[in-house]
Each structure stands twice: as C-alpha cells, then as structure tokens.
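Colleague: next one to model:
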Amino acid sequence: MIVLGLETSCDETAAAVVDCDRRVLAQKLLSQYDEHRPYGGVVPEIAARAHLDHLDGLVAEALRVAGVRLTDLDAVAATGGPGLIGGVIVGVMTAKALALASGRPFVAVNHLEAHALTARLTDAVSFPYLLLLVSGGHCQFLEVRGVGAYRRLGTTIDDAAGECFDKTAKMMGLGHPGGPALERAAAEGDPDRFALPRPMRGRPGCDVSFSGLKTATRQVLDTLPPGPLSARDLADLAAGVQGAVADVLEERTGRAMTRMDQDGTAGSAPTLVVAGGVAANQTLRARLNALCAVRGWAFVAPPLGLCTDNAAMVAWAGLERLRLGLTDPLDFRPRPRWPLDPDAPKRTGAGVKA
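Modeller: Okay, the predicted model is just below:
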C-alpha cells in the first residue's frame, strides 16, 4: 500500500508519501514562520492563503521524489480536523479532488490520531500504549487501544503546554515560534531563580493547567527593571518556565502510568509515547525517559522532524485506517474540533476546548 498524505491544519503546509513497510518515500514541508513572525503568532487567514498558494506544488514535488503517479496510490489522506478551519478546508478539498481524479479512496485523518500513531510509523509500537499528546493546542493523556480507539485519562482545563511556551516567549520578546526560542534561551539559565507555580501537581487525576503559569510569568516580568531583559534574566526566566512545565508533565504522566497499571490496561510491555510539537523539547524528553526507566516502562518519542506537524504522520494514519477498510465519502465535512475520545467529559477553558 502507498498513501499520499496532506497536512494543512495550522501553519505547516506539507505533503508526503508513505508505504506499508513504514518507509517515508517523500516528505515535502513548507513552514510559514516568516509570514506570521511580524504578528507574534499564527494568523488563521494568512495561514489558509499560504496553504492555498503552496500545497499543489508540494504535492507534485512529493510524488516526483517518491517516483509514483497518482494512479499508483492506494489512497489520498488529509487532515480533516481539528485545526484552523480555513487551512483544514484547503487540505481536504485538495485531497478530495486528487482522490476523485485518480479514482482512489479518500481518507479523512484526525490530526490528533496522526500524532498518536506516529510511533507506529517510526518504532512499530504495539497497542496498547499511553500517549502524552503535547502541542501548542493540545495537552492530553490518552490510552491508545487501537486505531480509532482511545480513552482520555486527562487533559488541560485551560491552556496547552505549547501555548504556555509560546505566550511566555512572546512576553519575554523571544519572537515566533516561541517554544523553540524559549528552549534555546533556557539552555544557560537557572530554573530555580524565580518562584513559579506548578499548577495541578499533586492533585488527584491527570488533568493539567497552564494559564496560572503564564500569569505568574507576567508578574515576574513586572518586578524586573523596565526596558529590555538582560541576558541573565531572560535565560533564568525561560529556564524557570520550562522547568515548571516539565515538573507538571512528569508528575501527571506518573499518575497516568499508575492508573493504567492499576486498571490492567498497560499491557505486557507498558510503553509511554510522547508526541506533538512540544515532544521535541529535550528537557521534557529527558525527564520522561528517566521516569520510564524508574517505572520499568519503555519510552518512545518520534524523531524531532516528526514531532511537529507533518504530512508523513497523516499519510501513515491514513494507511492504518485504509488497512481496516476505513475510508470516507467525498461529502466529508472538515471539522475545527474532533476529539479522539468523544465520550470523555468536556473540559472548557481560556484557550482550549477538548
């Protein structure tokens, strides 16, 4: 099987071709950092227009590099949600047109499921496993039972970890994208200099919260001398924010692991998978890897290039669904929200609905 995947849910325009032997035959990606940098964050209308301008060319280039024609494909997959709806529409409509023109099935992929299944592309991880999905828009603990089968153990009650990184980086003048900039600034900092909170740590359950950490960061900035931050202040505050997020996610992950151990759902080879853009953060990866070593769990994190939004994960999720006969009609409607566990109780907060 060979599947073409398209990703347009936020500010990455991407096309990739993947086969059933877990080979990425081609991966073409265009980041929109320059378009959004003047605004300090992603502007949905600009993102949608950029997808429209570049997606066709990326598809043609991905097919050329993979050495396949449209008629050689077994399906065309695209992110069908959740995401910025303008961009999602561009990807879905392009995929539908390609599927119709080639007579191949169309597969609408849940963007969160694409992240969830990336570890099966890169490391052939078997079901079940615990997933920490951590990105700019999402922060969830999920028991991954199979394709399309998820149980949410915890989620954010307000903002996601990546959103916290991006907003605090913007407060500090680190620019866009904020998460990687904050990680670079934190490399030489003292994480203990500023007293920042660890929201939800120690409370029952696996939910997380990061809006209070953003507020605390703003309050610290208000106590510092006016004007540009010194290099030392910048490094220490960035390290403090990064350390607080890592502390919270490490403790909450431990609770999710305990829950699966107690429920008997961890399986014979318990595995923690971390996915999403924030999974590229080296401090977080090191913390979670150490936690797994202590608990006797395997730890899997995709290569850095497959943590952030990409089309290879979409193509792979489409291939996994295709193998089970799960395709979609051409009247599929793109979705701005699409929970992996629709039966989980709603959590509504300042920045995220999950």
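Colleague: from here on, contacts and neighbour counts on C-alpha atoms
Modeller: OK.
Colleague: determine which residue lies closest to the centroid of the chain.
Modeller: Gly276 (2.5 Å; Cα atoms, centre = their mean).
Colleague: so who does it touch?
Modeller: By Cα atoms under 8 Å, 6 or more residues apart in numbering, the residues touching Gly276 are 115, 133-135, 307-309.
Colleague: another sequence for comparison is provided below:
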Amino acid sequence: MCAYVGVDTSCYTTSVACVDECGIVSDLRTVLSVKQGERGLRQSDGLFQHIRNLERLVPEMFEKLDVGAVRGVCVSARPRPNEDSYMPVFLAGKACAASMAAALRVPLLDASHQEGHVRAALYGNEFLMGQPFLGMHISGGTTEVFLVDEAFHITLLSGTEDLHAGQFVDRIGVAMGLRFPCGKQLEALAGEFDPATGGVKLPAIVHNGVCSFSGVETRAQALIDDGIKHGEIAYAAYDCMARTFGKMLLYAMDKTGIRRALLAGGVASSPLLRALLRERVRKQKTEAEIFFGESALSSDNAVGTALLCKDRLTASPEGGTTRCKADMF
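Modeller: The predicted model follows:
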C-alpha cells in the first residue's frame, strides 16, 4: 500500500506524519520547550529545537514504515499560502523533507502551514471537499477567516488587527502563573467556574469582520490584578472568544452567502470553546453550520501535510483520484 509523508516545523511543535489510503499510519509530534514565565520562543531557538527533534522523530517514524511504499514527501514551507509568507522555523522542515525525498527518490511537494491545518480538519469532514466553504484558523500565530474554493485555494476574508486568539489565551494564562502554552490549563480553570452564578464579562470586539483582543487582554489583566478568581476570568475569556468568533463567522457568511464553516488550529481544539461557539451560533437562529476537525488534529501536526501529499499525487487530470500504482498489480 502506498504511503505519503508530511513534515511540519511550526513555531511551537515539531511534527512528522505518514498516511496511506486507509488513514493515518503515523503521527509523531514534540512541543518545543519554553521556559516558565516566558510567552514564546525566538525563531532561532525554535529552529534549533526542531533540528534536534527531527533527529529523533524521523527515525521513529520509519521504524514502522515500509520505505519502499513511500510515494512522496510534503512539507509545510511557509505559514500561509502567500508568496511573501515566511518564518525561519519552517527551514528545518524544508531541509529535512528535501533530504528524505532525495534519499527515497520520490517527489518533494510543499504547502503552507495553514493549508495543512485545514486539510487535517477535513479528516472526517471530507464531505466538505470539492465545494466552497468558509475556514477559520485560530491559533497562537493566526486568527483568520477565509474562503476555501473547490480547488482548495484559500482567499483571506478577515482577521485580527492586533493579538491572535492563542496569544490572548497565553498572555492571560502566564499572568495567572500557568506554563506556556496555556490553553489546556486555562480551560481546566474555566471548568471550575459555574456560569449560572453570573460572573464577569469580557467584551467581544469585532468591526466589519475584523476582531481585536488587545483591549480585552488589558481588561482581563486588570481583573487578575483586582483579585477576581482565576476560574471566573478563564471562563470569561472563552466566552469572549466564542462571541468574537461567532460575530466574525456570521459576518463572513452574510458577505459570501456560504453557510458552512470549518474551524482549525490549536485554539479550535478546546471542547469548551466548541460548545460555547455552537451555542452562540444556534442562538442567532441562522442556517449556519459549524464543523470542527478531530481535537487531536486541530493543534499543530503534519497529518494534514501528509494528506495534501496524498491528494496531490493521486489526483487525476479530470479532477478525480487515481489508485496508487503499487496497488494496481
């Protein structure tokens, strides 16, 4: 059976993966190390950690993989599908993938980190493929709403004018003494709060589809300084994000006429955010349909990149798919 390899070296995770016609064969990741109290990594530090991590992850992947079955390697070469999109951390993945493809004598393909996120979210939601839908990528480095057309081309519609959603979460979490990245810990704190008791509210700031989290973060920091319970503030942060993303999505739906949206990115992996956002959209009494990828495939991974490799190498000129040549004999 043919296999397809993906490599992704994002700002905070080193990932390698392999898929075949039946599904995911391997999904290996290592989160980069950030010192307690810090809110991120320098690109040079991230690049160094990626190199060290790939030295371990790649051999581990190939231990359980038939090397002769590999038909291609795809790498996340840039953050977004734009020519001028660039971050040094992706160079580690590019070098690794190029070496693998050359050694295996198979095609080397490239994609953007964002395309990989969307394709990973489509795993289990394949019914959306081949038709236009709205995408939303919410993570530490991206907060964007975009149109995905029939050919999987991405067109940006709106985003943030300052902080990204993940930055908002991490800055609040670090201020509470949590370890970066703070998403899971902050959500656990939010789970300790009973919203039926009321609690503080953070504003959801969206103008013409573009959001802002800078002022909201300042307000959250003030609540922390005032001694408001951390669980109450954490819940308010997730409630704020749900209302913010709901406004952004409904604005994009009104502009495009497309009522289906797929959410991807690490922030979208949160069960609490998913529940709050679905409830928010439901209350609007629209025909909007909100879809999420598997939680495990919402955070940074190389599965989406591997799936893009399979999609591209098995696509027929007529727009369908072709069987792997190794399976035809």
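Colleague: report the TM-score for the pair.
Modeller: Superposed pair, TM-score by TM-score structural alignment, normalised by the length of the second structure: 0.85. Supporting alignment: 304 aligned residues with a Cα RMSD of 2.3 Å.
Colleague: make TSV from the contacts of Gly276 of the first structure and add neighbour count to it.
Modeller: Below are the contacts of Gly276 of the first structure laid out as TSV (neighbours: other Cα atoms under 10 Å):
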residue	neighbour count
His115	27
Leu133	24
Val134	26
Ser135	25
Cys307	24
Thr308	20
Asp309	25
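Colleague: and the residue nearest to the centre of the first structure, what's its match in the second structure?
Modeller: The alignment partner of Gly276 of the first structure in the second structure, by TM-score structural alignment, is Gly265.
Colleague: distance check, its match against Gly141 of the second structure.
Modeller: 10 Å (Cα to Cα, to the nearest Å).
Colleague: now swap in Pro59 of the second structure and tell me
Modeller: Separation of Pro59 of the second structure from Gly141 of the second structure (Cα to Cα): 29 Å.
Colleague: show me where the second structure has helices.
Modeller: Using DSSP state H, the helices of the second structure run over residues 43-63, 90-104, 113-121, 165-175, 183-190, 214-225, 230-256, 271-283, 303-314.
Colleague: so which of those comes closest to Val34 of the second structure?
Modeller: For Val34 of the second structure, the closest of those is helix 43-63, at 9.5 Å, according to Cα to Cα.
Colleague: relative to helix 90-104, how tilted is the closest one?
Modeller: 30 degrees (axes from the mean of the first three to the mean of the last three Cα atoms, to 10 degrees).
Colleague: name the residues of helix 43-63 of the second structure that are buried.
Modeller: By neighbour count on 16 or more other Cα atoms under 10 Å, the buried set for helix 43-63 of the second structure is 43, 46-47, 49-51, 53-54, 57-58, 61.
Colleague: try stretch 142-158 of the first structure
Modeller: In stretch 142-158 of the first structure, counting by 16+ other Cα under 10 Å, buried: 142-145, 150-158.
Colleague: farthest pair in those?
Modeller: Maximum distance among these (Cα to Cα): 26.1 Å, for Arg145 and Asp158.
Colleague: surely Ser9 of the first structure and Val88 touch.
Modeller: Yes - in this structure, Ser9 of the first structure is within contact of Val88 by Cα atoms under 8 Å, at 5.0 Å.
Colleague: so what's the aligned residue in the first structure for Ile154 of the second structure closest to, chain neighbours aside?
Modeller: In the first structure, the residue matched to Ile154 of the second structure (TM-score structural alignment) is Tyr150. Leaving out its chain neighbours, the residue that sits closest to Tyr150 of the first structure by Cα to Cα, 6 or more residues apart in numbering is Val144, at 4.9 Å.
Colleague: ok, that neighbour - contacts?
Modeller: Going by Cα under 8 Å, 6+ apart, Val144 of the first structure touches 116, 127-131, 150-151.
Colleague: can you check Val76 of the first structure too?
Modeller: Neighbouring residues of Val76 of the first structure by Cα under 8 Å, 6+ apart: 3-5, 95-96, 98-99, 104-107, 315, 318.
Colleague: what's the match for it in the second structure?
Modeller: Checking TM-score structural alignment: Val76 of the first structure goes with Val73.
Colleague: any idea how far its match lies from Ile154 of the second structure?
Modeller: From Val73 of the second structure across to Ile154 of the second structure, the span is 22 Å (Cα to Cα).
Colleague: cool, Glu294 of the second structure as well?
Modeller: In this view, Glu294 of the second structure and Ile154 of the second structure are 21 Å apart by Cα to Cα.
Colleague: what does Val281 of the second structure give?
Modeller: Here the criterion is Cα to Cα. By it, Val281 of the second structure lies 23 Å from Ile154 of the second structure.
Colleague: now Phe291 of the second structure
Modeller: Taking Cα to Cα as the measure, Phe291 of the second structure falls 17 Å from Ile154 of the second structure.
Colleague: now stretch 198-210 of the first structure: buried residues?
Modeller: Across stretch 198-210 of the first structure, burial judged by 16+ other Cα under 10 Å covers 198-201, 206-210.
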